[in-house]
Structure formats: structure tokens, C-alpha cells
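Asker: here are the coordinates; sequence isn't available:
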């Protein structure tokens, strides 16, 4: 089986080899607004984020930016290469400042202190199980999952060996008092607010 993609306006067709796919194969796909990720060589495709999804990421960045100590960088939608056949695009990350001086296209797992996913209807299974497992096995110290349909709610995971401990849940209307990767306090209800 081959995968074909057409790039507009030149209408050039890209033909990928049969799966399993590699990161190099993935980089040949067009920039068409979709997110292309890999899990053990299988292609995962997600549509562009919704307005609410983007608002939550923006508000999260504002909250974390106020609390972050020097030496850390806060970024959305970055490329994370775990292996040649495992590639993800977290919605948001906290990375070391040093990581900005290495590979300019992709992050390595050891450069991240926190990965965050905002759960959308099209990404529920990936964000709740697949990515939590992949990020833990890669050694990312903390993972946050934001559930929009719950008010929103924040589920904070901390690494224990090669897996995350069960998450601590913070529902809208309660204050999340987090210590990893740095101390920060906020109510998850603030994440879908349009107030400044």
C-alpha cells in the first residue's frame, strides 16, 4: 500500500512507501493544515485545532509564562521525535533553553520537562492513552491533559520510572496547585476565558 498526497497549486503528487513510515517519510507530506504524527510507524492524522482548542493553548501560555523561571521556554505545536518511527506534535511544551540551540526542526524527549495535550473529539483516544504512554516511555517528566468537555479540567501526570502515576484531576472551579515543572497555581476554568 502506498500513500499519495497532492500539493496545491502545483498538483504535485507525493508517493510514500508502504508502512511502517519513518520521520523522513512524514516530512515529505504537504503542509495542508492537518497534523501528521507517527506511532510505531503508523500514520496518525488530526485536523487543525478548533477555535476553543487554540484559545485554551493561548490562555495556558499566558498563565505559565507569568510563573516560569528563567532558563525555560514555552512553545506550542512543536515537533517531538522520539524514535525514527515515533513522532508527535504536542499542543504545548515546556523545554529547556539549551534545547533551542540543538536541532532546529525537532525536539528530543530529554529536552522537554512537560508535554501538554488539549483533548478534542478527534484526539480523545490518542491524548488519553497513546500519548500518555509514549511520553512516559520517552522519559518526559510531566504530562498534562486538558479535557475541554469537563469545564475544562486538568489532569496532571508525574513520571514514576517508565510510566506516569495516576493523574491528579483539577476540575473547573478548583485551584490547581502544581509543582512540576515549576510552581504554578490556576483554576482550569481560566483556560477557556476570553477575558484578559
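Answerer: Noted; the coordinates are in hand. Note that this is a predicted model, so its numbers are computed, not measured.
Asker: going forward, measure contacts and count neighbours with C-alpha atoms only.
Answerer: Will do.
Asker: just checking, what packs against the longest helix along the chain?
Answerer: Ranked by number of residues, the top helix in the chain under DSSP state H is helix 51-67. Contact here means 3 or more Cα pairs under 8 Å, 6 or more residues apart in numbering; DSSP states H and E; on that basis helix 51-67 packs against strand 72-76, strand 112-119, strand 184-186.
Asker: between those, which gets nearest to residue 45?
Answerer: Ranking those by their distance to residue 45 (criterion: Cα to Cα) puts strand 112-119 first, at 14.5 Å.
Asker: run the angle between the closest one and helix 51-67 for me.
Answerer: Compare the direction of strand 112-119 with that of helix 51-67 by axes from the mean of the first three to the mean of the last three Cα atoms, to 10 degrees and you get 150 degrees.
Asker: any buried residues in strand 112-119, and which?
Answerer: 112-119 (16 or more other Cα atoms under 10 Å).
Asker: can I get those in TSV with distance to residue 164?
Answerer: Shown next, in TSV, are the buried residues of strand 112-119 (distance: Cα to Cα, whole Å):
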residue	distance to residue 164
112	15
113	14
114	12
115	12
116	14
117	15
118	18
119	18
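Asker: try this one side by side with the last:
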């Protein structure tokens, strides 16, 4: 009984990524915000399907030198780590054997706004990703059943993202590489 309790008691001084690495691999998403443990609810099936379809599409169209993956951590520092819905990495950093990456290894972070994570996905995470220097950010809105992809590029001087487009039919951008992606390709099928 004490092992379950001890597992989730806040360590003195707050949680670190080293503490997370010592937890059992139980398929729970764990994130840290300034040493505070966050455990967002598991994404719904439609959220997972959307993420899988998007990352597969981006991986298919990415040129050599890039890799699109999902379910990996981006460790901003030892007391801040998040699991974006998807990321595009510099391929040289993806050996297939890692579960976390530093911000300098990430080209694009993607968040699908989900119920219960709206403020994290729309406000907090983009602010912290920009401060960490991740060049591009995509936010996918799903309210009302229609998808909207909002794309951003970093203003590195001010460490904030600047919106570069809102896409409802297709994403047509040259950043971080040429992308012409019909929204229908990433929309989960209704069965």
C-alpha cells in the first residue's frame, strides 16, 4: 500500500525529470510544470486518431533530415517537461530509442486542443515552447467537430509565437518544410 502512495508523494523541492524516470512505465502521461506533477487525462480515441493521422502524413511528406513522431517528451529543463501530441525532430536526433528530446532537437511541436487541456494547449504550452526556442508550433482546434489548424513561427527576439495561418480546408505552408496537407487527410473517419 505504501508504494502506491509513495510513488505520487511530491518529493522535497518538487518533481524533476529524474523523479519521472524512476516511476514505473504504466502508460500514464506525466508532465512537469516548475516541479509540479501534471497528469492529464488520456486523450479520447478521436484525438488519438487525429494525432496518428497527422503525424503519419507529416512524416510521409517530410524531406530527409526530419522525423515526425508522437508520444515523446520535450524536456524544457529538469523541472519542466511536456508530452506534445506530436513533434517534428531533426532526424539526426531520432535514433528510435529515446522517449524524450531537448527543445533544440525539436523543429515543430503540435498540440490538439482537448477537453480539459484548453488553457495548457492555447496559452501555457505555446508560451513555454517559444521561450525554449522551438521554431514552430501548431495548434489544432476541434470544437464543433470541424478541424482548424493554426500555425505559428517563433519571434526569437521576443520569445513568442506569431500566427502564420489558420487552415480549415488544407494546410499550405513552406515551414518547417513545404507542406500541402488536406484537412480531410487528418480528419478521423466516422464509422
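Answerer: Ah, there it is. Keep in mind it's a predicted model, so treat the numbers as computed, not measured.
Asker: quick one on the thing from earlier: adding distance to residue 148 of the first structure, write the helices and strands packed on helix 51-67 of the first structure out as TSV.
Answerer: Conversion of those to TSV gives the following (distance: least, Cα to Cα, whole Å):
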stretch	distance to residue 148 of the first structure
strand 72-76	17
strand 112-119	6
strand 184-186	16
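Asker: quick one, which of those is nearest to residue 158 of the first structure?
Answerer: Closest of those to residue 158 of the first structure is strand 112-119, at 9.4 Å (criterion: Cα to Cα).
Asker: mean deviation (superposed) between that closest one and the second structure, please.
Answerer: Compared with the second structure after the fit, strand 112-119 of the first structure shows a mean deviation of 0.7 Å (mean Cα distance after the TM-score superposition for the first structure).
Asker: can you name the residues of the second structure that that strand overlays?
Answerer: In the comparison with the second structure, strand 112-119 of the first structure aligns to the range 106-113 (TM-score structural alignment).
Asker: now that stretch, how far from the centre of its chain.
Answerer: Stretch 106-113 of the second structure has its C-alpha centroid displaced from the chain centroid by 4 Å (Cα atoms, centre = their mean, to the nearest Å).
Asker: try stretch 46-66 of the second structure
Answerer: Distance of stretch 46-66 of the second structure from the chain centroid (Cα atoms, centre = their mean) equals 12 Å.
Asker: okay, buried residues for that stretch please.
Answerer: 47-52, 54-59, 61-62, 66.
Asker: what's that stretch aligned against in the first structure?
Answerer: Going by TM-score structural alignment, stretch 46-66 of the second structure sits over residues 52-72 in the first structure.
Asker: show the contacting residues for residue 95 of the first structure.
Answerer: 72-75, 111-114 (Cα atoms under 8 Å, 6 or more residues apart in numbering).
Asker: distance check, it against residue 184 of the first structure.
Answerer: The spacing between residue 95 of the first structure and residue 184 of the first structure, counted by Cα to Cα, to the nearest Å, is 16 Å.
Asker: likewise residue 61 of the first structure?
Answerer: Separation of residue 61 of the first structure from residue 184 of the first structure (Cα to Cα): 12 Å.
Asker: specify which member of the contacts of residue 95 of the first structure is nearest to residue 127 of the first structure.
Answerer: When the contacts of residue 95 of the first structure are compared for distance to residue 127 of the first structure (Cα to Cα), residue 114 wins out at 14.2 Å.
Asker: what about residue 174 of the first structure, which SS state?
Answerer: On the three-state scheme (DSSP: H, G, I helix; E, B strand; the rest coil), residue 174 of the first structure is labelled coil.
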